[in-house]
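Asks: turn this into a structure:
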Amino acid sequence: MSAIPSHAFSTRENLDDCMIVHHRIVALDEGHYRRQIQHFEYYWGLQKGELDLSSPLNHIELRSDMAEKLLALEWVFMPTKETLKSMQQMAKHNATADLHSRRNGLKELSNEEYEYDVVPLWMLKRDCPALHVNRRSGVKTFLAPYKRFPRIKSRAHPLFVTFMASGQLDCCAHLIYPDKKATSLVNSVGDIVSSWMKEPPAAFLVGPDVWREHRHPLSDDGQTVNSALRDSRVGNMAEAESRVRKTTRAPCRQLKTITKTTPYAKCDMRPARARGSVLPRSDVESGGENSMGYDLSDLHTWIESVGRRPGKGTFVWQPTWLDDEAGQDEGLARYRQEPSRDAEDALHPQTTMNGGGLLLGFGVDRSGYSSNNWAMRTYHTCLWADDPWVHIKDRPL
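Replies: Purely as a prediction, here's the structure:
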């Protein structure tokens, strides 16, 4: 039986009773699951930032009742065996290829329409509704178990469909079908999705241009990433050799390691007052019980000198000061255009960032964390309040 349009079947005999909807196949929050989108981009052979979930390739036209049943795991559609075979070959290549040798899945699988097999799920166990197919010869009805149901055709891309189908089948295939058939269904798409799990290389996730101006001097500014993009062992050895004194007698005791200490290498759990200043004065010893790293008399002197400075009245900021400042500093203007976390989310005591890379994979993605997110997840400590819930109006459910 020839394939039918994806919107040409419904549980209603009169298909016009249900409107046609453009159903999004992979519906993810692109900010919340940013690392997962990057997994897709790398293993699908795309450039970073190229994947657009609002694309027509991530949508399928369905009758509204079938879209609801798809979300309820009552049925699913998946690529044909021929398409899956081509996808497996491409997935195997991209999993081992270097950054510049990957095959672009959106271009290699670029038919105007694809055919998909319809796989009933919970509708076989629940109300077992009749499915009505609208054909040129008239309406044909299929009853459970829906044998010889025609394939559907759509512009939706198999890469999106495969990820969606894998999640659907993992949830309930073994609860509905015999073990052998369920395993066959799950593995046919699961083997492809599993090849997208390994974290992409740093050269793709970060890129060679990692320096950003106007950052705090202790915020790494790409030094760690730069060494990861190169051969870090060779780089550190070369730097160490360049610092070796050409004499047999060292003026002081030498370190026994050439590993560079990064700002994140150690985590000092002592209170700030015990640690002292990050940039201590050379003539003051920090770290005492009540030490602030400076002399109180110096502080009073400084405050008095500031108070005695002649003022010119209250300074009034011009409405255009931000634009004027950005116009004088191109780097600052670019920095202000970089995406930033929502302030309410950054201050919220419960982290809302997804800790994993791929939904079905492993790893930790902190690329979108604020400092408070990191402290809450790692140490269950809020940085800005002893009891942040006093200041939070809306608590999570």
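
Asks: from now on I want contacts and neighbour counts done on CA atoms only, so please keep to that.
Replies: Noted.

Asks: quick one: contacts for H157?
Replies: By C-alpha atoms under 8 Å, 6 or more residues apart in numbering, the residues touching H157 are L57, N58, L106, L109, Y114.

Asks: just checking, which of the residues you listed belong to strands?
Replies: Y114 (DSSP state E).

Asks: output the contacts of H157 as CSV; include the columns neighbour count and distance to L51.
Replies: Output for the contacts of H157, formatted as CSV (neighbours: other C-alpha atoms under 10 Å; distance: C-alpha to C-alpha, whole Å):
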residue, neighbour count, distance to L51
L57, 21, 10
N58, 21, 10
L106, 16, 10
L109, 16, 15
Y114, 19, 20
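
Asks: how about the contacts of H157 in CSV, adding distance to L70?
Replies: Output for the contacts of H157, formatted as CSV (distance: C-alpha to C-alpha, whole Å):
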residue, distance to L70
L57, 18
N58, 15
L106, 24
L109, 24
Y114, 19
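
Asks: between the contacts of H157, which is closest to N372?
Replies: Nearest to N372 out of the contacts of H157 is N58 (C-alpha to C-alpha; 34.5 Å).

Asks: and for comparison, fold this next one:
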Amino acid sequence: NTQPIQSFRLFTGEFYCGITALEYHWGLEKGELDLWCPLNRISVRADVAPLFLDWELALVPTVEVLQTLANTVEANFLNPTDQRRSCFEVLPPGEYDYDLVPVRKNPPNLFLVGNSSSFHQRLEFAHPHFPRVKLNVHPTFAVVHGVYQLYPSVHRNRPYFTIMSVITAVCYSTVPRDFQTRPNTQLLPRRISGQDDDQRSFESDDSEEIIEDDDYSGEDDGVRIQSWLEGVPKLISLVEEVSGKSEGECSKNSWRNSPVKGV
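Replies: Take a look at the predicted model:
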């Protein structure tokens, strides 16, 4: 079942050091972090959503973005409270490149859907040839969603693993008591999400929400997995190599015209 498209929060707040520690090391005010903001939401096919919800897939930012994030949280740890910088200002909202990384040694099955709903092509995870996706998900949320699920035995030799581990270790550091005990800020989290006044905050509802859209256009959703047009030529070669299909059976034009909006 590849339909409908499902939209949900990537990071649900399950982080051992606590939300207050994340707010401090991310350079936010206490109570400012909104886990319902659009920067923490993704939209994927119905068959892919469980892979994120069950931590079988992780989104890993580029090493350059991870290093910038690591430098920021380290500076926030070392500097006085009033000299911290927001990670959402250092890395402003926008599109970021992500690798789809299987968490465990044996990756889950992913399928690319062609023009015909009955045509499904199995994809193989073959780094570094597996194409990246462009997302509006903020790197902070991607890191805390995936870092605990990445098995060291599988990922320790990858360049991203050490940096993500450093970011997490800093977030475990002691938070000044005056920050812990101060009241939550009354500021709206607009510098983080740009959301309207009538959009709910994390405190308003602890339940998870999955939105299903049978007529998903790919234009109205602020955070979505976009089509892999930029990676299609490389992906075509990989698919044809794996499957042994001829150009006529799996033409480039048929893939470019595919109605699929994402993975």
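
Asks: map V206 of the first structure across to the second structure for me.
Replies: Applying TM-score structural alignment, one finds that V206 of the first structure aligns to T181 in the second structure.

Asks: how deep is its match tucked in, by neighbour count?
Replies: 9 (other C-alpha atoms under 10 Å).

Asks: could you pull out the strands for the second structure?
Replies: Ranges of strands in the second structure, per DSSP E, are 5-9, 41-45, 57-61, 96-102, 110-113, 120-123, 133-135, 211-213.

Asks: which residues in the first structure does the third one match up with?
Replies: Correspondence between strand 57-61 of the second structure and the first structure is established over residues 75-79, with TM-score structural alignment as the criterion.

Asks: how much does that stretch stray from the second structure?
Replies: For stretch 75-79 of the first structure, the mean deviation from the second structure after alignment is 1.3 Å (mean C-alpha distance after the TM-score superposition for the first structure).

Asks: show me the contact partners of that stretch.
Replies: Against stretch 75-79 of the first structure from outside (C-alpha under 8 Å, 6+ apart): 69-70, 114-123, 158, 161-162, 165, 168-169.

Asks: quick one on the thing from earlier: possible to save the strands of the second structure as CSV with distance to K234 of the second structure?
Replies: Below are these laid out as CSV (distance: least, C-alpha to C-alpha, whole Å):
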stretch, distance to K234 of the second structure
strand 5-9, 25
strand 41-45, 21
strand 57-61, 20
strand 96-102, 15
strand 110-113, 13
strand 120-123, 12
strand 133-135, 13
strand 211-213, 30
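
Asks: and these: which comes nearest R191 of the second structure?
Replies: strand 41-45 (16.5 Å).

Asks: now the closest one: which residue numbers in the first structure?
Replies: Going by TM-score structural alignment: strand 41-45 of the second structure matches residues 59-63.

Asks: does Y151 of the second structure touch V103 like I think?
Replies: Yes: with contact defined as C-alpha atoms under 8 Å, Y151 of the second structure reaches V103; the gap is 6.6 Å.

Asks: neighbour count winner among the two?
Replies: V103 (24 against 14).

Asks: what's the matching residue for the more buried one over in the first structure?
Replies: Alignment note (TM-score structural alignment): V103 of the second structure maps to L121 of the first structure.

Asks: roughly how far apart are its match and K85 of the first structure?
Replies: Relative to K85 of the first structure, L121 of the first structure is positioned 23 Å away (C-alpha to C-alpha, to the nearest Å).

Asks: next: V234 of the first structure.
Replies: Shown here: V234 of the first structure relative to K85 of the first structure, a distance of 42 Å by C-alpha to C-alpha.

Asks: more neighbours: these two, which one.
Replies: K85 (14 against 11).

Asks: who's in contact with the more buried one?
Replies: For K85 of the first structure, no residue meets the contact criterion (C-alpha under 8 Å, 6+ apart).

Asks: count of neighbours near the nearest residue to V133 of the first structure once chain neighbours are set aside?
Replies: The shortest distance from V133 of the first structure to any non-neighbouring residue, by C-alpha to C-alpha, 6 or more residues apart in numbering, is to F9 (4.4 Å). By other C-alpha under 10 Å, 25 other residues sit near F9 of the first structure.

Asks: map F9 of the first structure across to the second structure for me.
Replies: With TM-score structural alignment as the criterion, F9 of the first structure has no equivalent in the second structure.

Asks: and if you look at R275 of the first structure?
Replies: So R275 of the first structure corresponds to nothing, using TM-score structural alignment.

Asks: report how many residues lie close to R275 of the first structure.
Replies: With other C-alpha under 10 Å as criterion, R275 of the first structure counts 17.

Asks: could you do L131 of the first structure as well?
Replies: Counted with other C-alpha under 10 Å, L131 of the first structure comes out at 20.

Asks: could you do N187 of the first structure as well?
Replies: 16.

Asks: aligned to it, what sits in the second structure?
Replies: Using TM-score structural alignment, the partner of N187 of the first structure in the second structure is T162.

Asks: so what's its match up against?
Replies: R156 are the contacts of T162 of the second structure under C-alpha under 8 Å, 6+ apart.

Asks: mean deviation of the match of strand 41-45 of the second structure from the second structure?
Replies: Compared with the second structure after the fit, stretch 59-63 of the first structure shows a mean deviation of 1.4 Å (mean C-alpha distance after the TM-score superposition for the first structure).

Asks: before I go, just wanted to say thanks for your time.
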